[in-house]
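*Asks:* Just need the structure, nothing else, for what follows:
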Amino acid sequence: MKYKINEIFESLQGEGTFTGKPSIFVRLQECPVGCAWCDTKHTWEVSLEDEIKKPQFDLKKEESTKWCSFTSAQLLNLFSERGYKAKHIVITGGEPCMYDLTDLCHAFEAQGYGCQVETSGTFEIKVSKDCWVTLSPKINMKGGYQVLSSSYQLASEIKYPVARQSHVDDLQQIIHDNGLEHKKVYLQPISMKPAATALAIKSCIENNWMLSVQLHKYLDIE
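*Replies:* Down below sits the predicted model:
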């Protein structure tokens, strides 16, 4: 199977449980969810005119809509070519769960990597049993997609973006309706704005949740 890849890079995970962990990020192309605050809108559309070959992909240094097809074996070869040392792989997007990621996770895990997928939960999550699932449930977004009940149950952690009190109220309702009181819950201030950060801190303390502050943005790293 081939996967449409927008970019691959090595950095530190800046969010959730694995904050600070050296990671290889594999960003897949395409997402129809339509989050207004999305910081990777260049991954939303798939145009055949934007497909590039590996030599061009290797030279890609800036965000763009360009993408390249890779098999799992080709991805592993690329990690080796680039000399990546991290053993944790973050599969992100875009919306990565538009793909069946089971075989990809197995291929990575067979080579000693741990896998994490970051998803909106609006498509069926198909990953290996050991894959860490970071669910950032997106409700009432422009695309009109609904978060699947199965996504809530598969989540290893819930990472919820907040900017105003209604977002906190929505999350409380989600947790209650889906019996998620036992899940790890992180609040993430949208766009790192001071008011959103203050609200997130207050809400974390009141609800015994945790704070995710997008460490990579504060450090100005990829």
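*Asks:* Could you use CA atoms for every contact and neighbour count after this?
*Replies:* OK.
*Asks:* In this structure, what residue spans correspond to strands?
*Replies:* With DSSP state E as the criterion, the chain has strands at 3-12, 22-28, 68-70, 88-92, 114-119, 132-135, 157-162, 184-189, 210-211.
*Asks:* want to throw these into CSV with distance to residue 203 and mean neighbour count?
*Replies:* Shown next, in CSV, are the strands of the chain (distance: least, CA to CA, whole Å; neighbours: other CA atoms under 10 Å):
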stretch, distance to residue 203, mean neighbour count
strand 3-12, 26, 20
strand 22-28, 29, 23
strand 68-70, 41, 19
strand 88-92, 27, 22
strand 114-119, 23, 23
strand 132-135, 19, 24
strand 157-162, 10, 23
strand 184-189, 8, 24
strand 210-211, 9, 21
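*Asks:* I'd like to know which of those strands is closest to residue 46.
*Replies:* The closest approach between residue 46 and any of those, judged by CA to CA, belongs to strand 3-12 at 8.6 Å.
*Asks:* if we can go back for a sec, need the strands of the chain in a markdown table with distance to residue 105, can you?
*Replies:* Output for the strands of the chain, formatted as a markdown table (distance: least, CA to CA, whole Å):
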| stretch | distance to residue 105 |
| --- | --- |
| strand 3-12 | 12 |
| strand 22-28 | 12 |
| strand 68-70 | 14 |
| strand 88-92 | 9 |
| strand 114-119 | 6 |
| strand 132-135 | 10 |
| strand 157-162 | 18 |
| strand 184-189 | 22 |
| strand 210-211 | 27 |
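*Asks:* structure for this one too, so we can compare:
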Amino acid sequence: MATTPTERVLMTEYPINEVFETIQGEGSHTGLPAIFVRLQGCPVACPWCDTAQTWDVLEQSKVAPADVIQVDGSIGRWAMHSASSLVAAFNQKGFTAKLVVITGGEPCMHDLTDLTQGFEAEGFHCQIETSGTFEVHCSDRTYVTVSPKINMKGGYPVLKQALVRANEIKHPVATDAHIDELDALLEGIDTSGKTICLQPISQKPRATELAMKTCIARNWRLSIQTHKYLNID
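*Replies:* The predicted structure is shown next:
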């Protein structure tokens, strides 16, 4: 059920894999309470993906809207929700976080304007986490984090529009080649006012040392996946 950037369908309901409240573990919002809204569907096919259950939107996996709220989304179930139905679910579950992190899957397969504006109208702040392989369509106030996925199996290029819209560019690194890839990607992009984060892949010591050294040299930010150290979602 993958769509291309030119086949985007405007929608007020979205396929949701899971919704849960936790602490944001990485990037500029590390440590903030957050409600994660994970969308179903992604054609990018990153080989290390830890949410591969979100790749396919299978009709036989569709469930009732209540069945994706504060449950384990690892089996790939999904349900359709709008901003208003999700806010109602937040309230029913007693969620208190005011940051909503829209992730996936690849959320920017969809026009997220209705979703982000709907959340903001209810007093929430929004963050989108995207691979940058689809154009980003959302409210002007939404904080966009692009974690560029380069040369993945799905064959989708990282788009300039996504990089320009990004408030934060968070790049996973393990080797010098990953730094070179990021430099090539950012060539010609005005990064003033953007936060550039390097995130060591799999918390490996060598990757962490490289990321730290590069962040110090370039005045970038180190992003550590603190939720993995804390063993939380």
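*Asks:* Contacts for stretch 196-205 of the first structure next, please.
*Replies:* Residues outside stretch 196-205 of the first structure that contact it (CA atoms under 8 Å, 6 or more residues apart in numbering) are 162-165, 168, 186-190, 209-211.
*Asks:* Off-centre distance for that stretch?
*Replies:* 22 Å (CA atoms, centre = their mean, to the nearest Å).
*Asks:* circling back to that earlier point, to residue 99 of the first structure, which of the strands of the first structure lies closest?
*Replies:* For residue 99 of the first structure, the closest of the strands of the first structure is strand 3-12, at 7.9 Å, according to CA to CA.
*Asks:* Residue 54 of the first structure - how many residues pack around it?
*Replies:* Number of residues near residue 54 of the first structure (other CA atoms under 10 Å) recorded here: 15.
*Asks:* Any figure for the gap between it and residue 221 of the first structure?
*Replies:* 24 Å (CA to CA, to the nearest Å).
*Asks:* Repeat that for residue 187 of the first structure.
*Replies:* Separation of residue 187 of the first structure from residue 221 of the first structure (CA to CA): 21 Å.
*Asks:* can you check residue 211 of the first structure too?
*Replies:* Per CA to CA, residue 211 of the first structure is found 19 Å from residue 221 of the first structure.
*Asks:* for the residue nearest the centre of the second structure, what are its contacts?
*Replies:* When CA atoms, centre = their mean is applied to the second structure, the residue found nearest the centroid is residue 129 (2.0 Å). For residue 129 of the second structure, the contact set (CA under 8 Å, 6+ apart) comprises 101, 102, 103, 104, 107, 144, 145, 146, 147.
*Asks:* what's the counterpart of it in the first structure?
*Replies:* The alignment partner of residue 129 of the second structure in the first structure, by TM-score structural alignment, is residue 118.
*Asks:* repeat for residue 203 of the second structure
*Replies:* Match for residue 203 of the second structure (TM-score structural alignment): residue 192.
*Asks:* Residue 154 of the second structure too?
*Replies:* Using TM-score structural alignment, the partner of residue 154 of the second structure in the first structure is residue 143.
*Asks:* Check whether that match really touches residue 36, as I assumed.
*Replies:* No - in this structure, residue 143 of the first structure is not within contact of residue 36 by CA atoms under 8 Å, at 10.4 Å.
*Asks:* Between the two, which is the more surrounded one?
*Replies:* Each of residue 143 of the first structure and residue 36 has its neighbours counted (other CA under 10 Å); residue 143 has more, 12 against 9.
*Asks:* The counterpart of residue 74 of the second structure in the first structure: neighbour count?
*Replies:* When the first structure is aligned by TM-score structural alignment, residue 74 of the second structure is paired with residue 63. Residues lying near residue 63 of the first structure (other CA under 10 Å) number 12.
*Asks:* And residue 60 of the first structure, by the same measure?
*Replies:* Using other CA under 10 Å, residue 60 of the first structure is surrounded by 16 other residues.
*Asks:* ditto for the one 4 residues further on
*Replies:* Neighbour count for residue 64 of the first structure, taken as other CA under 10 Å: 14.
*Asks:* got the contact list for it?
*Replies:* The contact partners of residue 64 of the first structure, by CA under 8 Å, 6+ apart, come to 6, 42, 43.
*Asks:* would you list every one of the helices in the second structure?
*Replies:* 83-93, 113-121, 160-165, 176-186, 205-218, 226-230 (DSSP state H).
*Asks:* For residue 58 of the second structure, which of these is the nearest?
*Replies:* When the helices of the second structure are ranked by proximity to residue 58 of the second structure, the top entry is helix 83-93, at 21.2 Å, counting by CA to CA.
*Asks:* Which residue in the second structure aligns with residue 32 of the first structure?
*Replies:* Taking TM-score structural alignment, residue 32 of the first structure has residue 43 as its aligned residue in the second structure.
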